[in-house]
Structure formats: structure tokens, C-alpha cells
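Novice: What follows is a predicted protein model with its sequence.
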Amino acid sequence: MSSEFIIGLAGQALYVVLKASAPMLVVALVVGLSVSIFQATTQIQEQTLAFVPKIIAVFLSLLIFGPWILNTLVDFTSQLLGNLSRYIG
């Protein structure tokens, strides 16, 4: 097995991880930015005000995008296991 093949497989795995985590990261970024702007305009400097909404938003995005994330991971795993003989030999 060549090193280019292994690097390509690792690249695919990294792409799947980024694709699966992107919805939660984007939601956390938007909520965090919104809360920061709210805190800056009202001059409220409470740490939990920034933390709790992000946790709730990430949890809700996990509930919404969970089936898609699971489907993406299952597709990659089935492709990986389906081509296992190609990877070993």
C-alpha cells in the first residue's frame, strides 16, 4: 500500500469529521457572536450569559442535524469496511 493511498484515506476521514462537525460549529459561532454583540451593547459582562445559550444552541443543532451526521458517518464507515480487502492487500 502506497503512502499516497494512506494519505488520501486520512484526508477523506478528516473531511468527513469536518463535514459532520460543521453544523454545530457554525451554530455555536453565530450564537456566540450574537451574545457578544448583545453584551457589548448592554455592557453586561456575565460569563454564563455567553456560555449557556451556546450549549443550548449546540444541543438543538445536534438534535436537528443528528440524523444527517449519523448518515454521513455510517456512509463513510460502510465505504471503508466495504473496501477493506483493497486496503489490506
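Specialist: Noted; the coordinates are in hand.
Novice: okay, CA-based contacts and neighbour counts for the rest of this
Specialist: OK.
Novice: Where is the longest helix in the chain?
Specialist: The residue-count maximum for a helix in the chain (DSSP state H) belongs to helix 3-42.
Novice: Please identify the buried residues of that helix?
Specialist: Ala13, Val16, Ala20, Pro23, Met24, Val27, Ala28, Val31, Gly32, Val35, Ser36, Gln39 (16 or more other CA atoms under 10 Å).
Novice: now swap in stretch 47-61 and tell me
Specialist: Ala50, Lys54, Ala57, Val58, Phe59, Ser61.
Novice: Find the residue at the geometric middle of the protein.
Specialist: Nearest residue to the geometric centre of the chain (CA atoms, centre = their mean): Ser21, 0.5 Å.
Novice: what separates that one from Thr72, distance-wise?
Specialist: According to CA to CA, to the nearest Å, Ser21 and Thr72 sit 11 Å apart.
Novice: The helix or strand harbouring Thr72 versus helix 3-42: what angle between them?
Specialist: For Thr72, the host element (DSSP states H and E) is helix 47-82. Relative orientation of helix 47-82 versus helix 3-42 (axes from the mean of the first three to the mean of the last three CA atoms, to 10 degrees): 160 degrees.
Novice: here comes the other one, which I'd like you to weigh against the first:
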Amino acid sequence: MTPETVIDIMREALWLIVLLSAIIIGPGLAIGLVVSTFQAATQINEQTLSFLPRLIVTLLMIIFAGPWMLTTLIEHAENLIMRIPYLIG
């Protein structure tokens, strides 16, 4: 196995990690920004007001994007397993 192959496998894995985490974290960040702007405009300083919407959006994203995320992870693992004979020899 050459160093280029190892770098390519790591690049694919890191890109997959960034993609899957961005799908969950991105909407939570957007909702957090909207709620923070609302809190700043109305001067409401309630911690649960900023936490609960982010939690709900994160859980909804896991529910809706979860099957696609799992399929993507399984495809990546299958791809790695199928490439083992070519990587060894």
C-alpha cells in the first residue's frame, strides 16, 4: 500500500465525517443564530429558549437525515472492505 493510497483513504474518511456532521450541526447553528438575534432584540435572557429549539432541530435532522447518513456510512465501509484485496497486493 502506497502513501498516496493511505492519504486518499483518509481524505475520503475525513470528507465523510465533515459532510455527516455538517448535516446535523448546520441547521442547529442557523436556528441558534436566529434565536440569539431574537433574544438580543427582545432582551430575553432565558437559557432554555436558546437550547430547546437547537435540540429539537438537531433531533429532527437526525430523524430525517439518519437513513441517508447510515446508507452513506455503510457504502463507505463496503467500499473499503471491497478494496482490501487490491490494497494488500
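Specialist: Nice, I can see it. In this text the structure is predicted, and so the values were computed from the model without any measurement.
Novice: Could I get the TM-score for this pair?
Specialist: After superposition, the two chains reach a TM-score of 0.92 (TM-score structural alignment, normalised by the length of the first structure), with 89 aligned residues with a CA RMSD of 1.1 Å.
Novice: circling back to that earlier point, mean deviation, whichever helix or strand comes after the helix holding Thr72 of the first structure versus the second structure?
Specialist: Per DSSP H and E, the first helix or strand lying C-terminal to helix 47-82 of the first structure is helix 84-88. Compared with the second structure after fitting, helix 84-88 of the first structure deviates on average by 1.8 Å (mean CA distance after the TM-score superposition for the first structure).
Novice: list the helices and strands helix 84-88 of the first structure packs on?
Specialist: Contact partners of helix 84-88 of the first structure among helices and strands, from 3 or more CA pairs under 8 Å, 6 or more residues apart in numbering; DSSP states H and E: none.
Novice: And it, how far out from the chain middle?
Specialist: 28 Å (CA atoms, centre = their mean, to the nearest Å).
Novice: Stretch 2-16 of the second structure too?
Specialist: 18 Å.
Novice: In the first structure, which residue range corresponds to it?
Specialist: Using TM-score structural alignment, stretch 2-16 of the second structure lines up with residues 2-16 of the first structure.
Novice: what about the longest helix of the first structure, how far off from the second structure?
Specialist: Mean for helix 3-42 of the first structure is 0.9 Å (mean CA distance after the TM-score superposition for the first structure).
Novice: Next: stretch 64-76 of the first structure.
Specialist: Looks like 0.7 Å for stretch 64-76 of the first structure (mean CA distance after the TM-score superposition for the first structure).
Novice: Would you mind pulling the contact partners of that stretch?
Specialist: Contacts with stretch 64-76 of the first structure, where a contact means CA atoms under 8 Å, 6 or more residues apart in numbering, come from Ala13, Val16, Ala20, Ser21, Pro23.
Novice: and which of these is nearest Ser2 of the first structure?
Specialist: Ala13 (17.1 Å; CA to CA).
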